[in-house]
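> sequence-free structure coming up:
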């Protein structure tokens, strides 16, 4: 009979200016590093299949590239974000005053770290590491709530300290692919606390169930969204914040002038149109089917454990000697994301982006060769 799940644990990270213990993760490591030149200076194979970066393959679509290209004729003028801001507000049924456009969702983490007054910030891990890195860079002492593998990395609201006045959590969470119920997240909201929910991958969830993006009844709620994942715009940098007008105003004061370029604004406006939302919904359904295929193929390997249920466009797996497996897969033409840079995980974890079924089958064949050897 399996051991009962332990509650999530609260841990203190090593201070930013002191070398951490050997297991202290590199918060600045991101998936794009896996598809660039290796740390030893060797050049990345030109035919490397990218399973490390969670940007939907085959994007941006031609119609979106055309809209972005058309905006180039206006580059002589300073960016005007009013139309894009109205489009985002209408997409979520919110007043314009509750929307702030940012240079990717990552900029929002920096703005929050600088503008939100917090004495006891908490980051729920494993999750995207940039929120903690930004908070530490801004001089905050960050506490971690570590979700437990034995509980499926599910959020227990009771594990978050009562005195936390800033809480950051991802939904669906990168890298675990866990989708936390909206009710569980809502329980974290309270007066005097800023609750930051990173929904960068929510548009890859069919129906966007569990989203808090349209909620205005939860005190201190800040929702972050990204347009770079579904639409393939990581190089363009476009995201946005949804929050109460007072919070939006504080974050906007921390921004530099004209932080979002005209091409990025054109993309934001285009991606909020009804046809684009319908296309994103269809893509989410395809991703769900492709993810089910990936999970079924991974079940063929007794030594590979995939975190379930997975709801994002990626899957987290645990297997012995994952670092060696990652290197061997790279030699066979596949880049996968190491997991040990996420707090709460170790060297036996890898993250795989969901791709089409043919790519998955090729990957599984390579994985079989690696595990057999």
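That came through, no problem. Just so you know, these numbers come straight off a predicted model, no measurement behind them.
> drop to CA atoms for contacts and neighbour counts, all remaining ones
Will do.
> run through the strands of the chain in chain order.
Secondary structure of the chain (DSSP state E): strands located at 9-11, 49-51, 99-102, 121-125, 143-146, 166-170, 194-198, 221-226, 239-243, 305-306, 314-318, 334-338, 349-353.
> in JSON lines: the ones you listed, plus mean neighbour count.
JSON lines is the format used below for the strands of the chain (neighbours: other C-alpha atoms under 10 Å):
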{"stretch": "strand 9-11", "mean neighbour count": "16"}
{"stretch": "strand 49-51", "mean neighbour count": "21"}
{"stretch": "strand 99-102", "mean neighbour count": "26"}
{"stretch": "strand 121-125", "mean neighbour count": "26"}
{"stretch": "strand 143-146", "mean neighbour count": "23"}
{"stretch": "strand 166-170", "mean neighbour count": "24"}
{"stretch": "strand 194-198", "mean neighbour count": "26"}
{"stretch": "strand 221-226", "mean neighbour count": "26"}
{"stretch": "strand 239-243", "mean neighbour count": "27"}
{"stretch": "strand 305-306", "mean neighbour count": "18"}
{"stretch": "strand 314-318", "mean neighbour count": "23"}
{"stretch": "strand 334-338", "mean neighbour count": "25"}
{"stretch": "strand 349-353", "mean neighbour count": "24"}
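> below is an additional structure, to be compared with the one above:
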């Protein structure tokens, strides 16, 4: 009997557009278009005058802590949220790690690289990829879940995730896309009452800083200290620290909140456009800056879309999904209309 092929956990959306040239419209990478804004570029550029000095993260750490109403000792700045997954895998004594899928694959990849045997809890498409806490083994001492989840765009209720927290367990909630949710509803970032909770945030998605690598972890002081000991010296560069401080300021938060409402409206336009195609199933309700769809012969459609000038994210590299799934980043309405026309052609050509 042939075992099914394991998904490529290290495949990411940037592979769909790498080396593609300027003529390919990117719906594969979930970074907000038109970013970073000019004011943020200027703040980062201004930090270059201090590159002769070693990075000092104190101001950025204070800013992030204030942004979430937390004490500074509960904040760890990281080189993107992806670094935090590596630190968690290497620094914490883990016996039975569980990753809830489909979701971002780097947490599982980091755990496997650290020598851990990872168990998967696969959520069911027929149930809208909703999480039932009872599906997670009771003795799991590390549980990783995304919220809103990449790639399904499901926003799990905070009360559901809170049921996963318990003494002796580290509960990692990846909120990399939470600032794209209006009001950041269902966020656990400010919670200090849940044992073992670790909330991860990324500044690369909303602010267009994927090349700068900046994110942070919010956790108990003891967990923060353990993760910090596993970091290399000066893990976050001075320009990235400047960005973290700037993006945590009230004016930046207001801009992000405005962008979240615009993304929600643009996503509704995308879902409506996709609803015109009988062959396309759109999973929802979607809450992130992307949507997951299923359609027959998706791999061939993805190739045809590329020839028509659009890059979309394949879904079969996510555990729990298959070759008929695609992920689409939300873009402005004009781009969506052009994409819908191209999708119509790609489906007709089949």
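Right, received. Where do you want to start? Model, not experiment: these values are computed from the prediction.
> tabulate the strands of structure 1 (JSON lines), appending distance to residue 205 of structure 1.
Output for the strands of structure 1, formatted as JSON lines (distance: least, C-alpha to C-alpha, whole Å):
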{"stretch": "strand 9-11", "distance to residue 205 of structure 1": "28"}
{"stretch": "strand 49-51", "distance to residue 205 of structure 1": "19"}
{"stretch": "strand 99-102", "distance to residue 205 of structure 1": "22"}
{"stretch": "strand 121-125", "distance to residue 205 of structure 1": "20"}
{"stretch": "strand 143-146", "distance to residue 205 of structure 1": "24"}
{"stretch": "strand 166-170", "distance to residue 205 of structure 1": "13"}
{"stretch": "strand 194-198", "distance to residue 205 of structure 1": "14"}
{"stretch": "strand 221-226", "distance to residue 205 of structure 1": "13"}
{"stretch": "strand 239-243", "distance to residue 205 of structure 1": "17"}
{"stretch": "strand 305-306", "distance to residue 205 of structure 1": "18"}
{"stretch": "strand 314-318", "distance to residue 205 of structure 1": "11"}
{"stretch": "strand 334-338", "distance to residue 205 of structure 1": "21"}
{"stretch": "strand 349-353", "distance to residue 205 of structure 1": "14"}
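> residue 328 of structure 1 is nearest to which of the ones you listed?
Ranking those by distance to residue 328 of structure 1, with C-alpha to C-alpha as the measure, places strand 334-338 first at 8.8 Å.
> equivalent range in structure 2 for that closest one?
Strand 334-338 of structure 1 corresponds to residues 310-314 in structure 2, going by TM-score structural alignment.
> wait, which of the strands of structure 1 is closest to residue 206 of structure 1?
Nearest to residue 206 of structure 1, of these and by C-alpha to C-alpha, is strand 314-318 at 14.2 Å.
> which part of structure 2 lines up with the closest one?
Under TM-score structural alignment, the match for strand 314-318 of structure 1 is residues 290-294.
> contacts for that stretch, please.
Stretch 290-294 of structure 2 has contacts (C-alpha atoms under 8 Å, 6 or more residues apart in numbering) with 30, 151-153, 267, 271, 280-284, 324-330.
> who touches residue 36 of structure 2 in this structure?
207-209.
> in terms of distance to residue 194 of structure 2, which of the residues you listed ranks first?
For these, the nearest to residue 194 of structure 2 is residue 207 (29.1 Å; C-alpha to C-alpha).
> these two touch, right, the closest one and residue 37?
Yes - the pair residue 207 of structure 2 / residue 37 is scored as a contact, 7.4 Å apart, by C-alpha atoms under 8 Å.
> could you check which of those two is surrounded by more residues?
residue 207 (20 against 11; other C-alpha atoms under 10 Å).
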